[in-house]
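predicted model, plus sequence, below.
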Amino acid sequence: MAAEAAEFSPEYAALVHLINSRLSAGPLDIQILPDASFLLESTLGEIINNTLGVPKAALARAFLTARRIFFKYLDNLTENAQVILDSTSIILLFDPEHITAANARKRICLAHRTLPQPEQAKRLKEELWFNKFLVTSKLKRHNKSPTLWFHRKWLIENFHTVEGALSPKWAEYEVEEVILISAEHHPKNYYAWDYMRWVIKSRPGLDPRSSQGMNMQISHLMQKWCMAHTSDSSGWSFLAWMLLLHPNPDPRVSQNLQANTGAEVLDFALMMNLKNLSLWKFLQEILGFTNSEIIHDVRFEYLMNLSEMRGNLPPGSTLQVFARKSLIAIGEYEAI
């Protein structure tokens, strides 16, 4: 088949080789270049410093070949699994919303269920690596692809029971090495954050008793991430979701975490003179609507700063309007 693919398109053969040579071999970024003749020794694609550089014209020609091969062998998918995997890797690299290609890869993974456990685990690890390669790329269509994020969720949902496929720390890996990298490359990445909520809520295959420790760890991690990405409203929204909707069974533990997070973020915002609306909305969410004695002191400080913002900022400015409306809403809450 490789000889046939090369006959059709040298670009297809070269890109398939480059991708397959890196399966499970560590991180790989991708850059699609309008004209790579002055950057790459090869006009077909090249890996430099863990980045796959692909000339746009070469990728387009590889895609045409991949599509032809894919539909030629799709009806005999099981017998031609590697051919389908090769062709769909190029198809999804070119078009991350190609649902037929993604579904074909799902069918191959399901077919591996009949094979020995080590082969099942190997297939899942390679599929997760390839998917990570796409969703953590700096390419917006891949990074924010609902098809690719759903595919990753489907893989973990259906194969978490395969021994050796996922590590005991797979959820932490997903957060740190997949989701937050993707979110950093493209802010307000709805599909990445939605996948993260699923990971936290579902945790397939993990001991439920570990959830509280993991929640605490992720809350601390997210606070640091949000303070480094203060304008990303999706990050602040997720952190509030973690603090308010996934509390510790001991209310005092949850309230202490909420108070400490609020105090540290408020101090940081004042020290840096931050005007990011998403940050102040986060503080309102975790400090504004509570009667907890543990949160009382930091809540009072937050309200004092809201009052100063309402009085000192230019009338009608975004943050001044927010402070005014926030104080009204909190006053109505306290009157109940």
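Received it, and whenever you're ready, just let me know what you need. Quick caveat: nothing in here was measured; it's all calculated off a predicted structure.

switch to C-alpha atoms for all contacts and neighbour counts from now on
Will do.

contact partners of stretch 39-55?
10-11, 14-15, 18, 27-37, 58 (CA atoms under 8 Å, 6 or more residues apart in numbering).

in helices, which of those fall?
10, 11, 14, 15, 18, 58 (DSSP state H).

contacts only, for the second one.
Neighbouring residues of residue 11 by CA under 8 Å, 6+ apart: 44, 45, 58, 59, 61, 62.

and which of the residues you listed is nearest residue 150?
Distance to residue 150 across the contacts of residue 11 (CA to CA) is lowest for residue 59, with 24.3 Å.

thought residue 94 was touching that closest one, still the case?
Yes: Residue 59 is within contact range of residue 94, at 6.9 Å (criterion: CA atoms under 8 Å).

then this one, side by side with the first:
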Amino acid sequence: MSRALDSSVKEALKHADHGKVFRDIVSAVNQRFDSFLEFEVLGLSHPLEPGISYLQDENAIAIPKLCLVQAFLMARETLNGGIGIVKSENFQTIRDCTAVTLLLDPEHLTAANLRKKVLENEINTNTEEIQSLLNAEKYFVDSLLTSRLHRHTKSPTLWNHRRWVIDQANRRGLLGDIEQDLKDVVFVSGVRHPRNYYAWCHARLLVDIGTPDRELLSRLVTAAESWCFSHHDDISGWAFLHFLLAKCPELAPTAVDKALKLTQSFQWRNESVWCFLRGVATLGRADITQQVVSHAAIGLKASQRDGDEGKSLEQALWWLETYGANE
């Protein structure tokens, strides 16, 4: 979503009731469902009737850009006090204003830092409510990270904020379900924004701090395989699968066998899948290396026969011949 405003929007902002729109959108953002909220910003091609600030269908909320800007202006005016507002312990006002701000601009670092400050103060004063407070913050940021908002799903500010919340929970033994976090947040964000570097780095963080046992690692590998097989041209997902297999090399033969069968069946010759295969082939198993080399050679011959360049296969073979034998 672009932050630029055209002349008609600027003119409309001069004659609008920002306070009412702000309250309407805050009431929408503060809702909770079994699944995350799904936000969408509507353009001028979707005008609403006067007095209506958003549309809603269960957990899906669509907000016109004009209304979102109106609410943002009200939030900015309220937040002019900055840290002073936080010290006044008006926590709900801060949460409301920063929620609207981050919904419009996911890189608004001040808003993210204010939410951290508020949450820290609330945790220190309400020790019995720590888990519910952390869960509420996770719900909000996860709703932004998984919505169909292009800039939000790959926002380093939002992912860093989620990491901070996870750290707070981990310190208190309230980390939660790693597998569910991966499936519901990281995997969804990876679909919303392909090659989502920040999402997959967060996935590694969850695995590292969660220290999963072998059974959980096996389930994570299966889940990551399923995601990669459905998005075979996304190198970030394959890199995460490689990361998991490096932690449990005994699962690598089965994973490689599945990947090779699909690669041969669907004639995948893209760089993403072959970077994964050549990397996993050097985890210390000579049989895997030979298996990948054999399939790469067969695939290269087929690509030459079909008139394709097959550069990814050539590079994979060269890499395995150069480095695979040294493992």
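Noted; the coordinates are in hand. Computed from a prediction, not measured in an experiment: that's the story for all the values here.

please state their TM-score.
TM-score for the superposed chains, counting by TM-score structural alignment, normalised by the length of structure 2: 0.86, backed by 310 aligned residues with a CA RMSD of 2.6 Å.

before we move on, back to that, neighbour count winner among residue 59 and residue 94 of structure 1?
The neighbour comparison of residue 59 of structure 1 against residue 94 (other CA atoms under 10 Å) goes to residue 59, with 22 against 19.

any idea how far the counterpart of that one in structure 2 is from residue 254 of structure 2?
By TM-score structural alignment, residue 59 of structure 1 lines up with residue 68 in structure 2. Computed as CA to CA, to the nearest Å, the residue 68 of structure 2 to residue 254 of structure 2 distance reads 49 Å.

let me know whether the match of residue 59 of structure 1 touches residue 105 as I believe.
No: the pair residue 68 of structure 2 / residue 105 is not scored as a contact, 10.4 Å apart, by CA under 8 Å.

tell me where structure 2 has strands.
38-42, 55-57, 60-64 (DSSP state E).

mind reading off the mean deviation between the shortest one and structure 1?
In the superposition with structure 1, the aligned residues lie an average of 1.7 Å away from strand 55-57 of structure 2, counting by mean CA distance after the TM-score superposition for structure 1.

ok, the first one next?
Between strand 38-42 of structure 2 and its aligned partner residues in structure 1, the average distance after superposition works out to 0.6 Å, using mean CA distance after the TM-score superposition for structure 1.

give me the nearest residue to residue 179 of structure 2, chain neighbours excluded.
residue 220 (6.6 Å; CA to CA, 6 or more residues apart in numbering).

corresponding residue for the one you found in structure 1?
Checking with TM-score structural alignment, residue 220 of structure 2 has residue 218 as its match.

next, count neighbours for its match.
Here the number of neighbours of residue 218 of structure 1 (other CA under 10 Å) works out to 18.

ok, residue 323 of structure 1 next?
Residue 323 of structure 1: 25 neighbours (other CA under 10 Å).

could you point out the longest helix in structure 1?
Structure 1, longest helix under DSSP H: helix 251-271.

now do the contacts for the residue nearest the centre of structure 2.
Per CA atoms, centre = their mean, the C-alpha nearest to the average position across structure 2 is that of residue 189, at 3.6 Å. Taking CA under 8 Å, 6+ apart as the criterion, residue 189 of structure 2 is in contact with 145, 146, 153, 154, 196, 199.

switch the cut-off to 7 Å
By CA atoms under 7 Å, 6 or more residues apart in numbering, the residues touching residue 189 of structure 2 are 145, 146, 153, 199.

present those residues as CSV; the columns should include distance to residue 312 of structure 2 and neighbour count.
Shown next, in CSV, are the contacts of residue 189 of structure 2 (distance: CA to CA, whole Å; neighbours: other CA atoms under 10 Å):
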residue, distance to residue 312 of structure 2, neighbour count
145, 32, 30
146, 32, 26
153, 29, 29
199, 25, 27
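
list the buried residues in the longest helix seen in structure 2.
If you go by DSSP H, structure 2 has its longest helix at helix 286-305. By 16 or more other CA atoms under 10 Å, the buried positions in helix 286-305 of structure 2 come out as 288, 289, 291, 292, 293, 295, 296, 299, 300, 303.
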